[in-house]
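What follows is a predicted structure for the sequence shown.
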Amino acid sequence: MAAIVSTVAYLGLEARAVEVQVQLIPGLPAFNLVGLADKAVGESRERVRGAIAGMGLALPPKRIAVNLSPADLPKEGSHFDLPVALALLAAMGVIDAEMLADYVVVGELGLDARITASPGVLLAALHASNEGKGLICPASQGSEAAWAGSIEVVAAPDLLALINHFKGHGLLRAPQPGEVDVAPAGPDLAQVRGQETAKRALEVAAAGGHNLLMCGPPGSGKSLMAACLPGILPPLDPAEALEVSMVQSVAGALSGGRLTRTRPFRSPHHSASMAALTGGGLKVKPGEVSLAHLGVLFLDELPEFQRAVLDSLRQPLETGTISVARANAHVTFPARVQLIAAMNPCRCGHLGDAGLACARAPRCAADYQAKVSGPLLDRIDLHIDVAAVTAADLVLPQAGEGSAAVAVRVAAARRVQTERYRDHPVRTNAEADGPLLESVATPDAPGQRLLVQAAEAMRLTARGYTRILRVARTIADLAGADHVARIHVAEALSYRRRPPTN
């Protein structure tokens, strides 16, 4: 007897079709599994054996051969348990193999035959939808799979309930899509005292999706302002929410099938390794830069990160993707993030205060800031110095304008960009490039003269020149201007990093 069940193998955010082929061969009892399986897949033999025994069934006294085809595709994860068990039960005649032909199957098995959650169900559901098939998955992830659209989802709590469903003894109810989470309110810009220049730069960054670096002494409000950014960013649209949820599904962070319209905000500690930040590991998983896709990646104490780790961000900041190459796999994850970084001017943090600065100033500042490479800094659009907050600032009443008012202006600017780039694969000004950017952001004659003069004086690279145009276009959008003028270019130049003086 033989049986075939369809499942998937995950390669980044791609689900590859896999056939689970089971054959019962006369001979000495054995249970062999082949097909380039990792340790977790190989251990599925014991989980399947225990689950079938938990239902009161015994394996046939034959040689059981399980092949995961194609054999040259790496197979990782515990989600192969359920398809192997169903294919084996079909080969034993317990369940009709033809009924399983129209489904993609994923799920981990417990020794008591419970079907437990496994990462990547949303990707499997989208793959099944593209193939015109239904999906069999754990009951706890049915609401996640239901987001894939109008496909049949069979979400079973255990193996016995799944068998009864196909035999017509107890039909399982179709799951409903999970709820859309409402994010808890975060810090408000009204809590930030003073720092009007920094708040303006934060608004410009939010409006155009630009990268931002804040440099200032400890306690000046850099981390607070970064935490305020999600509150002024527009919510994810349905397509973006699905993109973000796919990354979370592969990472196993999508609980209860609950999607969110709030943009991700990731803030890894400066001790994070390269694999933690960019992705990788023994089983390639998305890193912080991918988990922040379409959201914010906040790096506090920027020079304290390992230099090699920071430089690994150069490619994703430019391309919006991160490629993780391993000996057994080459995986690409999305990484269209808005980088917000904060740093002290020097190790002691009090460079500008003669009474608090260390004895090595200003040499210590040059050494400390040199930990961040020039090419990475060149990819950051806005550089601002954040002044220390004085006691006089703290006794002032809260600012009249909070995050809600700023969010209205940011949303208006984003709507302009959505309309402008409707026929292009671009969402914001920060992604525009080449002829497209020149067609929408070329300044008027006075602005062009100012930009050329500044490019020579500031020794702008070609990338720096392009980023000035992007920021100027965003400033013009916030002002409701159709064309980029000299005043918009001047403000964009004020946010650019100055070259070091000898």
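Here it is on my side, so go on. Numbers count the residues shown, from 1 in each chain.

C-alpha from now on. contacts and neighbour counts both.
Fine.

Spit out the contact partners of Gly287.
275-280 (CA atoms under 8 Å, 6 or more residues apart in numbering).

if we go to 6 Å?
By CA atoms under 6 Å, 6 or more residues apart in numbering, the contact list for Gly287 reads 276-279.

Show me which positions of whichever strand or helix holds Ala308 end up buried.
Here Ala308, judged by DSSP states H and E, is contained in helix 307-311. Across helix 307-311, burial judged by 16 or more other CA atoms under 10 Å covers 309-310.

Not counting the very next helix or strand once past it itself, show me its contacts.
Going down the chain from helix 307-311, the next helix or strand is helix 314-319, by DSSP H and E. Outside helix 314-319, the residues that touch it by CA under 6 Å, 6+ apart are 322, 335, 376.

Tabulate those (CSV), appending distance to Gly110 and neighbour count.
Below are the contacts of helix 314-319 laid out as CSV (distance: CA to CA, whole Å; neighbours: other CA atoms under 10 Å):
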residue, distance to Gly110, neighbour count
Ile322, 35, 25
Ala335, 35, 29
Leu376, 47, 15
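
another structure for you, compare them:
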Amino acid sequence: MPARITTIAFEGAEARRVEAEVVFTNGQVGFQVVGLGDKAVAESRERVRGAFAGMGLSLPGKRIVAALSPADLPKEGSHFDLPIALAVMTAMGIIPEDALSGYVCIGELMLDGRIAPVSGALPAAMAANGFDMGLICPADNGPEAAWSGNPSILAPASLISLINHFKGHAVLTPPQRGAPKISEKPLDLNEVKGQETPKRALEIAAAGGHNLLFVGPPGSGKSMLAQRLPGILPPLTSRELLETSQVWSMAGLIAKGELTQERPFRAPHHSASMAALTGGGMRARPGEVSLAHNGVLFLDELPEFSPQALDSLRQPLETNEVIVARANHHIKYPARVQLVAAMNPCRCGYGGVGKGACGKAPRCIKDYQSRVSGPLMDRIDLQIDVPPVTAMDLSLPPPTEGSKAVAARVQAARDIQLERARRLDLPNDNGLNATAYGAGLEQICALDDQARALLTQAAQQTGLSARGWTRTLRLARTIADLEQSGSVLRRHVAEALIYRRTAATDNQVEARLQMQIPG
């Protein structure tokens, strides 16, 4: 009878159950691993052989076949070393098979028998919970796995310590959760002088989880504002913490089991490829949009990203997930993010008006801004022009209101949204206005005659799309929530329309610029 050990294979952030079976047969002496594994899985036989030799054990002089089933499920990574080695030990009678029947095993072996850390310990522990089983993982992964709440976790440092545990010579104690990561003090809004309208837009975006774009010349404070968004966002909830940490665990970004309740803030360079943003590569690692799950994805110098990379974000921004398609299977990662972007009005930086105006306007402005596609711009709820900071603004003392006061208003507005979503049982991903849709959106954004007439007139005059109509409704609802108003009024719709740049308004700007150019 083959010896059987349970392990897992990762499909994105999901863990699939896999059985590692080992049998000794007659025939030519050898060690073979089958089951649609990648190069790391194929090399596991050499690491197992070396680990046994390092402990002073020798493999039996028979043909050893290790099968990973289901055989048609692709398997990647070095975490299959430990289950294969334990299955071999069980077949040799070193460890009783019933001792391991209640555990899921992951870990990479070193040639001296030590167990090296692997990525994905947290989702593996949560999957083991779902199987009603314990987890055996490397010692360095123990503090991370303990966050899953699984009561039966063993985290040995070596194969010897694991053997001694099952033989009763030295019992392993369950690992403790890693200490919460101590976050640095967030940047404060009271360091930003002037820019009252962009600050207001930042508060609205934080309150409803809306996407945001800052457009302005260099030095106007676009990046400075975006970097202060985490300081006004509420901390992650327990559910969001586990969701986000699972993705970070798959990317190997959790050190010593240190989890943080701060929302992720990812700011990739504009040279990032499409795979870097959305995920992919040989092992389909999560991309920046997934690493920012439940947090903020900041794209500075937006038009400098490749158009293909930017357009790859269109679906994740709408569906809150990324699907990396391969020839033989699809991998899904969560991607519920708040997009914050910044850009100059043209390649020269200053656009067609004011000091340092571009001499090639309006063509330079149109060519530069057209690098960002219309469908992607349509998914950005707030699009704000950030003017240069004046000398008078800089000479003033710092503003008295900082991030703490703004964060209190943001938290109050979010509490209203979450309570409303719970009370009305709305179809909504996370209860925030930015993800409301369908009948639920119509229910929470019922407009009076004046507000509806204003929105209808604006849509006709500016060419507002159906998506733009929906996002304007969501934005107006958030503005009303910040005022703690039960109804969405005309003034809320009017302010929401101010924050949306449309094709019509862009044409009006271009016409004004052309009038300033001598014929």
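Perfect, I can see it now. Values in this document were obtained by computation on a predicted structure and should not be read as measured data.

now what about the TM-score between them?
The TM-score (TM-score structural alignment, normalised by the length of structure 1) is 0.98; 502 aligned residues with a CA RMSD of 1.1 Å.

For the contacts of Gly287 of structure 1, give me a markdown table that also has distance to Cys348 of structure 1, secondary structure and neighbour count.
Output for the contacts of Gly287 of structure 1, formatted as a markdown table (distance: CA to CA, whole Å; DSSP: H, G, I helix; E, B strand; the rest coil; neighbours: other CA atoms under 10 Å):
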| residue | distance to Cys348 of structure 1 | secondary structure | neighbour count |
| --- | --- | --- | --- |
| Ala276 | 28 | helix | 17 |
| Leu277 | 26 | helix | 21 |
| Thr278 | 29 | helix | 25 |
| Gly279 | 32 | strand | 23 |
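
ranges for the helices of the stretch 51-200 of structure 1?
Counting by DSSP state H, counting those that start in this stretch, the stretch 51-200 of structure 1 has helices at residues 81-91, 97-100, 121-131, 142-145, 159-167, 196-208.

looking at those helices, which is closest to Ala492 of structure 1?
Closest of the helices of the stretch 51-200 of structure 1 to Ala492 of structure 1 is helix 196-208, at 9.5 Å (criterion: CA to CA).

Give me the mean deviation of the closest one from structure 2.
Taking mean CA distance after the TM-score superposition for structure 1, the mean distance separating helix 196-208 of structure 1 from the aligned residues in structure 2 is 0.2 Å.

so that helix matches what in structure 2?
Counting by TM-score structural alignment, helix 196-208 of structure 1 pairs with residues 196-208 of structure 2.

neighbouring contacts of that stretch?
Against stretch 196-208 of structure 2 from outside (CA under 6 Å, 6+ apart): 410, 413-414, 432-434, 478.

hang on, Phe24 of structure 2 packs against Ile64?
Yes: if you go by CA atoms under 6 Å, Phe24 of structure 2 and Ile64 touch, sitting 4.8 Å apart.

how about the strands in the stretch 401-519 of structure 2?
In the stretch 401-519 of structure 2, no strands are defined using DSSP state E, counting those that start in this stretch.

next one: the stretch 151-300 of structure 1
153-156, 180-181, 212-215, 259-260, 265-266, 279-280, 285-286, 296-299.

Are there helices or strands packed against the second one, and which ones?
Taking 3 or more CA pairs under 6 Å, 6 or more residues apart in numbering; DSSP states H and E as the contact definition, the neighbouring helices and strands of strand 180-181 of structure 1 are strand 259-260.

post-alignment, the strand it packs on versus structure 2, mean distance?
Strand 259-260 of structure 1 sits 1.3 Å off on average (mean CA distance after the TM-score superposition for structure 1).
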